[in-house]
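[1] Mind looking at a prediction? Sequence and model below.
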Amino acid sequence: MEKAALIKAKNPYPKKKLSKKQREALEAWGFIGVGFLLFVVFMLYPLIKNFIIAFMNYSINPNKPSTFVGLANFKRAFVSGGILEESQKFYLALKNTFLAVLVTVPFQWFIGIIIAIAIDSLRRFKLFYRFMLYIPVISDWLVVAILFKYLFQPTSGSLVNAFLLKLNLISKPIGWFENAGTANIVIWSLCIWKGIGWVMMMYTAALQDLPKSLYEAAMVDGANKKQLFYKITLPLLSSRTYFIIISLIIGAFNILLQVMLITNGGPLGQTDVLLNYMYNKAFTSFDFGYAAAISLIMGSILITISVLQNKITKKTEIEF
């Protein structure tokens, strides 16, 4: 009794055990708190900071204060003027970005869906072909960029030039990186080659969900493969197609490593895209305010495309 009284005297306020619901709530808030903290530190704060910097002549030098300049950074991008004529460089980067979208997206989509349907119709080795075609998607950008630079060397011994010379399509080796047109072709080829596998896998998963009874009924009615593709497959895949296309468009707008590793914007900045141009302004010229303004412009374009895609997708959803 004396011992129990002594223990009680030492601990006048014994700890209360948490109930099961309280422990579960505490654990849940722990996970949510960590996720929310990471979101604030690595996403929300940089977004807000970027928005503020876009309206400033921002300096990372503590001895040189940053100043508010309003819409001056946006004016530099859209309005011609000044010594450096930044608007011309911006419009060139914007044009190259839109060209990349217009060229790479249709090719990736069309080749990807055709390959997915072709492999789905096979009886054997489906997994092998899917694996082989998906290898480019998971390949390291540095490795494939070096590979493409080697394939498109300006000599007659390079694989691409040798192939074109053998077919008599050209009379002399092409200097692929000497002008903007051919250099862009190399960049677009890399984007298409690396993206086809992703489109193929997306459609492969979607094709598994299509009802086979519709195809059987159509074949009984005498439909051929072409009619099955255009009348049944494409309409049933319409909602997934819009998702794939908008993902490809966003990916094409985010071209950066392809340009940096293949041409680095050359010759003379003629192959710059928005991300590459923005990166150089921020980390080469240290013009962070102007780079932040370009990022907001690019973000506005992508948000507009996403909103339009969302409205179109809702109207084209097909249930089966």
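    It's in. Keep in mind the model is a prediction, meaning the values are calculated, not measured.

[2] switch to C-alpha atoms for all contacts and neighbour counts from now on
    Will do.

[3] Distance check, Ile196 against Ser189.
    Note on Ile196: its distance to Ser189, by CA to CA, to the nearest Å, is 11 Å.

[4] Would you mind telling me which of those two has the busier surroundings?
    Under the neighbour definition other CA atoms under 10 Å, Ile196 and Ser189 were set side by side, and Ile196 has more, 25 against 16.

[5] host element of the closest residue to Ile113 other than its chain neighbours?
    Closest residue in space to Ile113, ignoring its immediate chain neighbours: Met200 at 5.8 Å, by CA to CA, 6 or more residues apart in numbering. Per DSSP states H and E, Met200 falls inside helix 180-207.

[6] quick one: the helices in the stretch 151-300 of the chain?
    159-166, 180-207, 212-220, 225-228, 234-236, 238-253, 257-262, 274-283, 288-316 (DSSP state H, counting those that start in this stretch).

[7] could the ones you listed go into JSON lines alongside distance to Arg23?
    Listed next are those as JSON lines, based on distance: least, CA to CA, whole Å:
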{"stretch": "helix 159-166", "distance to Arg23": "64"}
{"stretch": "helix 180-207", "distance to Arg23": "40"}
{"stretch": "helix 212-220", "distance to Arg23": "49"}
{"stretch": "helix 225-228", "distance to Arg23": "57"}
{"stretch": "helix 234-236", "distance to Arg23": "47"}
{"stretch": "helix 238-253", "distance to Arg23": "41"}
{"stretch": "helix 257-262", "distance to Arg23": "47"}
{"stretch": "helix 274-283", "distance to Arg23": "47"}
{"stretch": "helix 288-316", "distance to Arg23": "41"}
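
[8] out of those helices, which comes closest to Ser66?
    The closest of the helices of the stretch 151-300 of the chain to Ser66 is helix 288-316. By CA to CA, the value is 9.5 Å.

[9] here's the one I want to compare it with:
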Amino acid sequence: MKEKFKEFRKKFDWRTLVIFLPGLIFVSMFTFYPMIKMFLMSFTDWNIGLNQTSPFVGFENYYRVLTDPIAHIALENTFLYLLLTVPTQMILGLLVALMINKITKFSIPFRVLYYLPVISSWVVVALLFRYIFNNDGLMNYFLMDVLHITNEKIGWLSTRFSALFAASILGVWKGIGWNMIIFLAALQAVPKDYYEAADIDGANAWKKFMHITLPMIKGTFTFALVMLTIGAFNTYTPIAVLTEGNPHHQTEVVLTWLNFKTFSALDMGYSAALSMILMALIVIITITMLKVINRKEK
């Protein structure tokens, strides 16, 4: 044992610890400590303020979250937003990447144009979409006065599913450029020799896509799927700006409901329990997706 310890001391470089120590302190202060503190808060009736006690309540906060109908609606809306945005972003992003990958000249301007929505402000764009889908907005004007499809104004942001549909359109529009960049990088990494060999064998474009392109970018598909899924669970701005969870909290997603319970209702214990449940749910879904994808590849 002493020999192993001496060998470890010889291999261990204290300079490495000195280099990583500031980063470890920063991560510990702003990541690990808040997570541990939130976990402890979820078991208490947390009260804000000096000289106030926070009694231990056990799993009561978790029970309140699991039996709260608004929390159920928020989770359902989050899953619906995920199902509407994630596959659509990936499919459209891949199609755009395939088209740009075929362009030999002026491809950079097209990349910039498709990526502009990604770097645009969520709040500004959400306010623009709020104007478009407002009762007196451009969408109703287009449907009523231009196409004459309907004679009445549609309350896009006044009902649950139409508001989620509008928020999903915003999410897809913002996310196509990110997917385009990710898939374009993967497409350009595919060796051209494979396509040349397929041309010699007489394979058409569809066969080359199915038997060469898709297998070669499976890893990118997995990465995009996991990142977009996590992003969908963390969506906040579209709903907060478009509807603020109204009417009657029917358009809430998990983060907007979490924000309401934290800063409006000041129910910190409930919010901490909801945060822990959300984190556990994201971890479980991510691990499950990775296992399913790896199993299919094997």
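    Alright, I've got the coordinates. Owing to the predicted nature of the structure, the values given are computational and were not obtained by experimental measurement.

[10] so which of the helices of the stretch 151-300 of the first structure comes closest to Val103 of the first structure?
    Of all these, helix 180-207 sits nearest to Val103 of the first structure, with 7.2 Å by CA to CA.

[11] hang on, the earlier thing: the helix holding Met200 of the first structure vs the second structure - mean distance after superposition?
    Compared with the second structure after fitting, helix 180-207 of the first structure deviates on average by 0.7 Å (mean CA distance after the TM-score superposition for the first structure).

[12] If I take that helix and helix 238-253, what angle do their directions form?
    If you take axes from the mean of the first three to the mean of the last three CA atoms, to 10 degrees, helix 180-207 of the first structure sits at 150 degrees to helix 238-253.

[13] can you name the residues of the second structure that helix 180-207 of the first structure overlays?
    Aligned by TM-score structural alignment, helix 180-207 of the first structure falls on residues 160-187 of the second structure.

[14] what's the matching range in the first structure for stretch 220-230 of the second structure?
    Under TM-score structural alignment, the match for stretch 220-230 of the second structure in the first structure covers residues 240-250.

[15] Could you tell me how far that stretch lies from the centre of the chain?
    10 Å (CA atoms, centre = their mean, to the nearest Å).

[16] what about the helices of the stretch 151-300 of the first structure, which gets the closest to Ile138 of the first structure?
    helix 180-207 (8.5 Å).

[17] Where does Ser87 of the first structure sit: helix, strand or coil?
    Secondary structure state of Ser87 of the first structure, per DSSP: H, G, I helix; E, B strand; the rest coil, is helix.

[18] looking at it, it is touching Phe78, isn't it?
    Yes - counting by CA atoms under 8 Å, Ser87 of the first structure touches Phe78, with 5.5 Å between them.

[19] Neighbour count: the two, which is higher?
    Neighbour count, other CA under 10 Å: between Ser87 of the first structure and Phe78, Ser87 has more, with 18 against 13.

[20] how near is that one to Trp141 of the first structure?
    30 Å.

[21] Tell me how many other residues crowd Gly266 of the first structure.
    By other CA under 10 Å, 18 other residues sit near Gly266 of the first structure.

[22] And for Asp221 of the first structure?
    9.

[23] Which residue in the first structure aligns with Val254 of the second structure?
    Aligned counterpart of Val254 of the second structure in the first structure: Leu274 (TM-score structural alignment).

[24] same deal with Ser120 of the second structure?
    Match for Ser120 of the second structure (TM-score structural alignment): Ser139.

[25] Look up how far Glu317 of the first structure lies from its match.
    According to CA to CA, Ser139 of the first structure and Glu317 of the first structure sit 34 Å apart.

[26] Of those two, give the one with the bigger neighbour count.
    Taking other CA under 10 Å, Ser139 of the first structure and Glu317 do not tie; Glu317 has more neighbours (14 against 11).

[27] Let me know whether that one touches Thr241 as I believe.
    No - the criterion here is CA under 8 Å, and Glu317 of the first structure misses it with Thr241 at 10.4 Å.

[28] Identify each buried residue in the helix holding Met200 of the first structure, please.
    For helix 180-207 of the first structure, a neighbour-count test (16 or more other CA atoms under 10 Å) marks 180, 182-184, 186-204, 207 as buried.

[29] Trace the helix or strand containing Ile100 of the second structure over to the first structure and give me the residue numbers.
    Per DSSP H and E: Ile100 of the second structure is located in helix 69-102. Under TM-score structural alignment, helix 69-102 of the second structure corresponds to residues 88-121 of the first structure.

[30] any idea how far that stretch is from the chain center?
    With CA atoms, centre = their mean, you get 12 Å for stretch 88-121 of the first structure.
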